[in-house]
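[1] When you get a sec, could you give me coordinates for this:
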Amino acid sequence: MAASSEARKKSELRVFESLDELATDLAEYIAQLSETSVKERGCFTIAFSGGSLISLIGRKLCEAPYNKTVDWTKWYVFWADERAVAKNHGDSNYKQTKDGFLSKVSVLNSHVYSINDNVTVEDAAGEYEFAIRQLVKIRIIGVCESNDCPKFDLILLGMGPDGHVASLFPHHPVLDQKEEWVTYITNSPQPPPERITFTLPVINSASNVAVVATGEDKAVSVHLAIADAIDGLDAVSLPARMLLPADGKLVWFLDKPAASVLDAGSNFSQHAE
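    The predicted structure follows:
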C-alpha cells in the first residue's frame, strides 16, 4: 500500500480550461518525449488507444511546428488495445488512428504495427506479442529492468466512465494476467466483444503513461482513480486505479469537467493551464 501511495504522489495531474488547451499541451508533451527518446535511444516507441484521444492528438500534433520538427521516421507505432474487426471497420482503433493522425504525418508504414485482422482474436494476440518480443530482442523497444516486460517510451490511454483503460474492464479476469504481454478477451462489456489488450504489467512498465479523460461523465472515476486512499474501494472495480508505473511516470490530462470532483488537497503533483 505504501508503494502505491508513493507512486500516486509522483504522478502528475494537468487540468485545462478547454479541449483546445489540452490538445496543445498534449502535443508538446508527446513531441518532447519523442525528441528525448530519439536522442537517447535512436527511436520513439508509442502505443495508442482509440476513441476521442486520437482526435485530440490530431488537432495539434499534425500541424506546425511539429509536422516539421518531429522526426517521424524514428517513430514505431503500436496499439495498447484493439478491437478484433477489419482494419477498415469503423470500430478499428487502427482506422481511427490512421484517419485522424497517421495519414497526416510521415511515420514509416514499416514502423506501424497493427494486429492481424484475418485470424482469431487469440491468434492475433499471440502474433502481436511475438512481434513485440522480436523488437525487444533488437532493442527497438526497451526492457523494464524490474520485470523484463517491454518498456515503451509512451503509452497513451483514454479512460471510460467506468474507469476502464485499454481493454481492461472492471472485475475482468485479465486484470490478474501477469505472464502474458498481450492478451485477448471475447466478452467485452462494451461492443465489439472481441479485443486484444496490453496487460497491466506491460502498461505499468512504460517509461511514460498518459491518460486523457474529458467530460463530466468521467469525473467520479477520475477522482476514484487518483485519490490516495478510499475505504472499501477494490482496485479491480476501477482499472485506472491500477495504473502505477514501476519505473516510469504517469500523467493525467483532464479538462475542467473531468476534474470537477477532485479534492483540492490531492496528493498528485498538479498544475493548471
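
[2] only C-alpha atoms for contact and neighbour calcs from this point on.
    OK.

[3] those helices in the stretch 1-150 of the chain, which residues are they?
    Using DSSP state H, counting those that start in this stretch, the helices found in the stretch 1-150 of the chain span residues 2-10, 19-41, 52-60, 66-69, 93-100, 121-137.

[4] Would you mind putting the ones you listed into CSV with mean neighbour count and distance to Leu254 alongside?
    Output for these, formatted as CSV (neighbours: other Cα atoms under 10 Å; distance: least, Cα to Cα, whole Å):
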stretch, mean neighbour count, distance to Leu254
helix 2-10, 16, 16
helix 19-41, 17, 7
helix 52-60, 19, 11
helix 66-69, 14, 22
helix 93-100, 20, 21
helix 121-137, 17, 30
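
[5] Please identify which of these is closest to Lys256.
    Across the helices of the stretch 1-150 of the chain, Lys256 has its closest neighbour in helix 19-41 (9.2 Å, Cα to Cα).

[6] first to last residue in stretch 199-219, what's the distance?
    One end of stretch 199-219 sits 25 Å from the other (Cα to Cα, to the nearest Å).

[7] List the buried residues for it?
    Of the residues in stretch 199-219, 199-214, 216, 218-219 count as buried by neighbour count, 16 or more other Cα atoms under 10 Å.

[8] try stretch 254-265
    254-262.

[9] now do stretch 152-161
    Buried, per 16+ other Cα under 10 Å, within stretch 152-161: 152-161.

[10] Give me the distance between the two termini of that stretch.
    26 Å.

[11] and stretch 190-198, how far out from the chain's middle?
    Relative to its chain's centre, stretch 190-198 lies at 15 Å (Cα atoms, centre = their mean, to the nearest Å).

[12] one more to put side by side:
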Amino acid sequence: MTENGAAKQVIIKKDAATLADYVATRFVNRVVKRVAEGKRMHICLTGGTMGGAVLRAAALDPRVADIDWSLVHFWFGDERFVGRDSGDRNDRQARAALLDALAVPAENIHTVASTDDGLDLDSAAIAYADELAQFAPSDRSETGPWPSFDICFLGVGPDAHIASLFPDRPEISVTDRATVPVRDSPKPPPERISLTRPVINSSKRVWMVIAGADKAAALGLALAGASYQSVPAAGAKGRRRTAFFVDEAAADQVPPQLIDREY
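    This is a model prediction of the structure:
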C-alpha cells in the first residue's frame, strides 16, 4: 500500500502480547530515528488495555535509556475528568507503564487538568487547548493551533469510539476547536476531555491498536468506510500513514486484500 493517510494499513499479529511488543518496537524505532536527527517530536498517547501494554513493552526496550527525551513531548488524546490520583486517569497509567522510567523533563509531559486543579470541565478543556496552541507550528497549512503529532496512538472501543469521541454524539462533529468537554459519557467515568477530529487527523501518523474479538465488528466497519459520526474510528486518519495494528481475534472481519505483513 502507498504511504499516505488515505491508505489504511492493517498489520495483524498473533495475540495481544505479540501485538504490544511489535507496536512498541515500531514506536521506539521512530523515536530513535527522529531524536538522532535532532528533531523535536510530539507523541499523543491513549489509555485502555492496549495503550498501557504498548507502553510497558516499550519500557523494556534497552534503547530507551539512550534516547534524549528532552526532544520528545507527550500528550493525551483524552482524559477522564477525575481526581489526579484516580486509577481512571490515562496519564497515571502512562506514567506507571513508561513515563516515570524515562529521563523526560516534567514540562514535556502535557497532562489535562484534574478535578483537583480548581477548574470546571469546560475550563479544563480550554486550558488544554491553550497548552496545545503553545506548540503549534509556524506553518499551519496542514494543522491548526496545535502540534502535529508524529504519532497519535488511538484505542478503539467495541462501539468504535476513539479518544472520548463516541458514536452519534455531538463531540465527534466538532471542528472549530482543539478540545471538547464530554458529559454523560456512555462509558464511565461520565466527565471527560477529548481532542477533536481535526487535531487527531493533522497527525503525521495515526496508529490504532486493537485486540480482542469484541473489537472485530468495529474494525470491520472502520475499514469499510462507514460514517465517522456513527463509527468514529472510520474517520481517524494520519496525513502520512494510517495503521490498524490488530491481533488475530480482532481481525476476523478484515478482507485479505487489506492486510499488510509489516509496518
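
[13] returning to that earlier point: next step: the buried residues of stretch 152-161 of structure 1 restricted to helices.
    Among those, none falls in helices (DSSP state H).

[14] Nearest to Gly42 of structure 1 among these?
    Among the buried residues of stretch 152-161 of structure 1, and counting by Cα to Cα, the member closest to Gly42 of structure 1 is Asp153, at 11.6 Å.

[15] What segments of the stretch 151-263 of structure 2 are strands?
    Secondary structure of the stretch 151-263 of structure 2, counting by DSSP state E, counting those that start in this stretch: strands at 151-154, 179-182, 192-195, 205-210, 241-247, 259-260.

[16] To Val32 of structure 2, which of those lies closest?
    It is, among the strands of the stretch 151-263 of structure 2 and with distance given as Cα to Cα, strand 151-154, at 13.2 Å.

[17] Counting by contacts, list what that closest one packs against.
    strand 41-45, strand 205-210 (3 or more Cα pairs under 8 Å, 6 or more residues apart in numbering; DSSP states H and E).

[18] Mean deviation, it versus structure 1?
    Following the fit onto structure 1, the mean deviation recorded for strand 151-154 of structure 2 is 0.9 Å by mean Cα distance after the TM-score superposition for structure 1.

[19] Where in structure 1 does that strand fall?
    Alignment note (TM-score structural alignment): strand 151-154 of structure 2 is matched to residues 154-157 of structure 1.

[20] List the contacts of the matching stretch.
    33, 45-49, 53, 80, 165-166, 203, 206-212 (Cα atoms under 8 Å, 6 or more residues apart in numbering).

[21] Kindly report the same for stretch 111-118 of structure 1.
    So stretch 111-118 of structure 1 is contacted by 75-79, 82, 84-87, 94, 124-125, 127-128 (Cα under 8 Å, 6+ apart).

[22] Give me the distance from the match of strand 151-154 of structure 2 to the chain's centre.
    Stretch 154-157 of structure 1 has its C-alpha centroid displaced from the chain centroid by 3 Å (Cα atoms, centre = their mean).

[23] can you check stretch 31-43 of structure 1 too?
    Taking the mean of its C-alpha atoms, stretch 31-43 of structure 1 sits 18 Å from the chain's own mean (Cα atoms, centre = their mean).

[24] What of stretch 208-221 of structure 2?
    The answer for stretch 208-221 of structure 2 is 16 Å, by Cα atoms, centre = their mean.

[25] Report the aligned residue range of structure 1 for it.
    Using TM-score structural alignment, the partner range for stretch 208-221 of structure 2 is residues 211-224.

[26] same question, stretch 68-76 of structure 2
    Going by TM-score structural alignment: stretch 68-76 of structure 2 matches residues 71-79.

[27] The matching stretch spans what distance, first to last residue?
    Stretch 71-79 of structure 1: ends 20 Å apart by Cα to Cα.

[28] Contacts for it, please.
    Contacts to stretch 71-79 of structure 1, defined as Cα under 8 Å, 6+ apart, come from residues 34-35, 38, 42-49, 93-94, 105-108, 111-114.

[29] hmm, back to that, what's the closest of the helices of the stretch 1-150 of structure 1 to Ala235 of structure 1?
    helix 2-10 (11.2 Å).

[30] Show me what that closest one is packed against.
    By 3+ Cα pairs under 8 Å, 6+ apart, helix 2-10 of structure 1 packs against no helix or strand.

[31] Determine the angle, from 0 to 180 degrees, between it and strand 249-255.
    Helix 2-10 of structure 1 and strand 249-255 meet at an angle of 50 degrees, taking axes from the mean of the first three to the mean of the last three Cα atoms, to 10 degrees as the criterion.

[32] to the chain's geometric centre, what's the distance from helix 2-10 of structure 1?
    For helix 2-10 of structure 1, the distance to the chain centre is 20 Å (Cα atoms, centre = their mean).
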